[in-house]
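> Mind looking at a prediction? Sequence and model below.
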Amino acid sequence: MTFTLATWNINSVRLREGLVERLMREEAPDVLCLQECKSPVEKIPLERFRALGYDWMVARGQKGYNGVAILSKLPLVEAGAGDYAGLGHARHVAGRLENGVTIHNFYVPAGGDIPDRDENEKFGQKLDFLTHMRDDFLANRPEKAILVGDLNIAPREDDVWSHKALLKIVSHTPIEVEHLAQTRDAGNWVDVTRQDIPEGQLYSWWSYRARDWDAADKGRRLDHVWATPDISNAAHGSRILRAARSWEQPSDHVPVFATFDL
């Protein structure tokens, strides 16, 4: 079976349901993982998505913030959801396809503006969330699995517009990068996007604060697709839909794609 998967921080699925429908029509991924849905599950406009062939959904929601959902054209059953760092937030849901592949959809906390856990509780929560993920993968080594989502960290120097300028900016600080590396290594995860596109600047997020985001191009790669080693070689065709950042009333994130032959 060949299927294409996309991950997208939509920044309110109800506000931007038209953009989700546009992606479904124009790109038609078989599986679409959304983060920051900002909606209770029962208010996600599933009927509109079903009309486009997305008959299956697993999700966790909250009113006004957080929230993760996996929409699928392929049969999908729920495979759990974790309360990482005990925050009580809707930041993880997992689904399993009929071929046995488990898809984990994560929305890691952004971490606030100050990269110091003593001065900024949110930054500490972000690090604790990643530590909990790491420990979970060490205790339950994933197999035949894909992990996607807004991980809110740009790990490589070429995942940001300026490594030097962002070293003390939340999302690219050394301690965050190290925590993410430990989390990835704990599950032996392979960064599929960089497996397919090993060199060059690569971004999936551009701030709303930029007057002309495209010209300034001060982006970061915060959105990721990982796979376990037993299926990572089946991945190909990774791409980032930069054009979506110019859609009407866009999210500040854009979709990231990968295709798997499994």
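On my side now, so go ahead.

> rest of the way, CA atoms for contacts and neighbours
Noted.

> what's the longest helix in this protein?
Ranked by residue count and defined by DSSP state H, the top helix of the chain is helix 121-139.

> contacts for that helix?
If you take Cα atoms under 8 Å, 6 or more residues apart in numbering as the criterion, helix 121-139 is touched by 84-85, 87, 108-112, 114-118, 176, 179-180, 182-184, 186-187.

> going on from it, what's the next piece of helix or strand?
Tracing the chain C-terminally past helix 121-139 and defining elements by DSSP states H and E, one meets strand 145-150 next.

> how distant is stretch 49-65 from the center of its chain?
Computed by Cα atoms, centre = their mean, to the nearest Å, the chain-centroid distance of stretch 49-65 equals 16 Å.

> and it, which residues are buried?
Neighbour counts over stretch 49-65 (16 or more other Cα atoms under 10 Å) mark 49, 53-62, 65 as buried.

> can you give me the end-to-end distance of stretch 45-56?
With Cα to Cα, to the nearest Å applied, stretch 45-56 spans 12 Å between its terminal residues.

> ok now that stretch, how far from the chain's centre?
So, by Cα atoms, centre = their mean, the centroid of stretch 45-56 is 21 Å from its chain's centroid.

> cool, stretch 94-105 as well?
Mean-position distance between stretch 94-105 and its chain equals 15 Å (Cα atoms, centre = their mean).

> got it, and stretch 190-205?
Centre-to-centre, stretch 190-205 and its host chain are 14 Å apart (Cα atoms, centre = their mean).

> Below is an additional structure, to be compared with the one above:
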Amino acid sequence: MKIATWNINSLRLRLPLLKELINETQADVICLQETKVPDPLFPFEDIIKLGYPHYYFKGMKSYNGVAIISKHELIHVADTPDWCGRLDCRHIAAQLKTASGPITIHNFYVPAGGDIPDAETNPKFAHKLAFIEEATAWFEKNQPKRSILVGDLNTAPLEHDVWSHKQLLKVVCHTPPETERHNQWEKQGFLDAMRLIYPEPQKLYTWWSYRNRDWKKSNRGRRLDHIWISNDLKENLQAIEILAHARDWAPPSDHVPVIAELTL
């Protein structure tokens, strides 16, 4: 079974690119972030035509938004928190029926944190840290079993998750306050699936800034998109694929899809 995650940066704008992703990977489940579409305007008819009759979504106009679309039956997990009390459509969860039993999928879009890595002067950075702390505390109390957590977590936690560890230590996404909290969250019963397949010191990136005129040449990437699996799924993980060439799809998202293949 293939499970994909992608910050699509506007679902309706990039619906043709979603079709491209499906044609190329035939993913069973696709988790999308930054869909930027309010629920009444979600393009469910198009999603069904693409071969995904099961879906769950939570969205708002212009910002944020998450969705899970699936070839297989989904059961909505309703008792998830409203992180930081903001109702800002950054997390959904669903149970996926598989031959070996249900799998819980969490789809997250963590706040980016703004530009200044100082919680006292930058409310966006403070919000990001608080969000991660809340998620950590929740999973500590609700230890994951047969669970997969994916999404744009907006943190590149490891030295080789960024193009320059030294130069980005004071840049939001790779600062110690973020990476320490991110790693503590992961420790609440999860394994970093991407690093199980491609351990450090291999460079792994899933995001390249729009500011780079030639993203391939500069290759100043960051690994902001993640797939975590609960400890009991370690032996089920078969492969990880990062579709770096999707950064050239037009109009591009600055993120690229990541696909995990598991035996389920």
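Cool, got the structure. The model shown is predicted, which means the values in this text are computed figures rather than measured ones.

> about what we covered before: okay, the longest helix of the first structure sits on what stretch of the second structure?
Using TM-score structural alignment, helix 121-139 of the first structure corresponds to residues 123-141 of the second structure.

> buried stuff in stretch 15-26 of the second structure?
Buried residues in stretch 15-26 of the second structure, counted by 16+ other Cα under 10 Å: 17-19, 21-22, 26.

> got a list of what the most centrally placed residue in the first structure touches?
The C-alpha lying nearest the average C-alpha coordinate of the first structure belongs to Gly149 (Cα atoms, centre = their mean; 1.3 Å). Contact partners of Gly149 of the first structure, counting by Cα under 8 Å, 6+ apart, are 7-9, 33-35, 105-108, 223-225.

> ok, the aligned partner of it in the second structure to Asn212 of the second structure distance?
Mapped onto the second structure by TM-score structural alignment, Gly149 of the first structure lines up with Gly151. Going from Gly151 of the second structure to Asn212 of the second structure by Cα to Cα gives 23 Å.

> next one: Lys187 of the second structure
Lys187 of the second structure sits 34 Å away from Asn212 of the second structure, taking Cα to Cα as the criterion.

> Which one of those two is surrounded by more residues?
Neighbour count, other Cα atoms under 10 Å: between Lys187 of the second structure and Asn212, Lys187 has more, with 16 against 12.

> For the stretch 101-250 of the second structure, just list every one of the helices.
Applying DSSP state H, counting those that start in this stretch to the stretch 101-250 of the second structure gives helices spanning 123-141, 165-168, 176-186, 193-197, 215-218.

> Provide the contact partners of the second one at residue level.
Same thing as helix 165-168 of the second structure. With contact meaning Cα under 8 Å, 6+ apart, helix 165-168 of the second structure is reached by 159, 162, 174-175.

> Between those, which sits nearest Val256 of the second structure?
Val256 of the second structure has its nearest neighbour among the contacts of helix 165-168 of the second structure in Val162, at 15.1 Å by Cα to Cα.

> how close does Glu241 of the second structure sit to Leu87 of the second structure?
The value you get for Glu241 of the second structure to Leu87 of the second structure, if Cα to Cα is used, is 32 Å.

> May I see the helices of the stretch 101-250 of the second structure arranged in TSV, with distance to Pro252 of the second structure and mean neighbour count as well?
Below are the helices of the stretch 101-250 of the second structure laid out as TSV (distance: least, Cα to Cα, whole Å; neighbours: other Cα atoms under 10 Å):
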stretch	distance to Pro252 of the second structure	mean neighbour count
helix 123-141	25	18
helix 165-168	24	14
helix 176-186	27	18
helix 193-197	23	18
helix 215-218	12	12
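
> would you turn those helices into a markdown table with distance to Leu13 of the second structure?
Formatted as a markdown table, the helices of the stretch 101-250 of the second structure follow (distance: least, Cα to Cα, whole Å):
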| stretch | distance to Leu13 of the second structure |
| --- | --- |
| helix 123-141 | 26 |
| helix 165-168 | 31 |
| helix 176-186 | 31 |
| helix 193-197 | 28 |
| helix 215-218 | 21 |
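
> quick one: which of those helices is nearest His76 of the second structure?
Comparing these by Cα to Cα, helix 123-141 comes nearest, at 18.0 Å.

> any idea of the angle the closest one forms with helix 176-186?
On the basis of axes from the mean of the first three to the mean of the last three Cα atoms, to 10 degrees, helix 123-141 of the second structure is oriented at 20 degrees to helix 176-186.

> what about helix 123-141 of the second structure, how far off from the first structure?
Here the mean offset of helix 123-141 of the second structure against the first structure after fitting is 0.4 Å, by mean Cα distance after the TM-score superposition for the first structure.

> From Leu32 of the first structure, how far off is the residue nearest to the centre of the first structure?
Gly149 of the first structure sits at a distance of 11 Å from Leu32 of the first structure (criterion: Cα to Cα).

> Common neighbours of these two, please.
In terms of Cα under 8 Å, 6+ apart, Gly149 of the first structure and Leu32 are both contacted by the residues 7-8.

> Now for Gly86 of the first structure, how many residues are close by?
11.

> Please apply the same query to Arg146 of the second structure.
By other Cα under 10 Å, the residues close to Arg146 of the second structure number 17.

> before we move on, what about Ile3 of the second structure?
Around Ile3 of the second structure there are 22 other residues, counting by other Cα under 10 Å.

> what does it align to in the first structure?
Aligned counterpart of Ile3 of the second structure in the first structure: Leu5 (TM-score structural alignment).

> Same check on Ser218 of the second structure?
The alignment partner of Ser218 of the second structure in the first structure, by TM-score structural alignment, is Ala216.

> roughly how far apart are its match and Tyr208 of the first structure?
Ala216 of the first structure sits 12 Å away from Tyr208 of the first structure, taking Cα to Cα as the criterion.

> Next: Lys168 of the first structure.
With the distance defined as Cα to Cα, Lys168 of the first structure ends up 20 Å from Tyr208 of the first structure.

> who has more neighbours, these two?
More crowded of Lys168 of the first structure and Tyr208, by other Cα under 10 Å: Lys168, with 15 against 12.

> What's the match for that one in the second structure?
Lys168 of the first structure maps onto Lys170 in the second structure, with residues paired by TM-score structural alignment.
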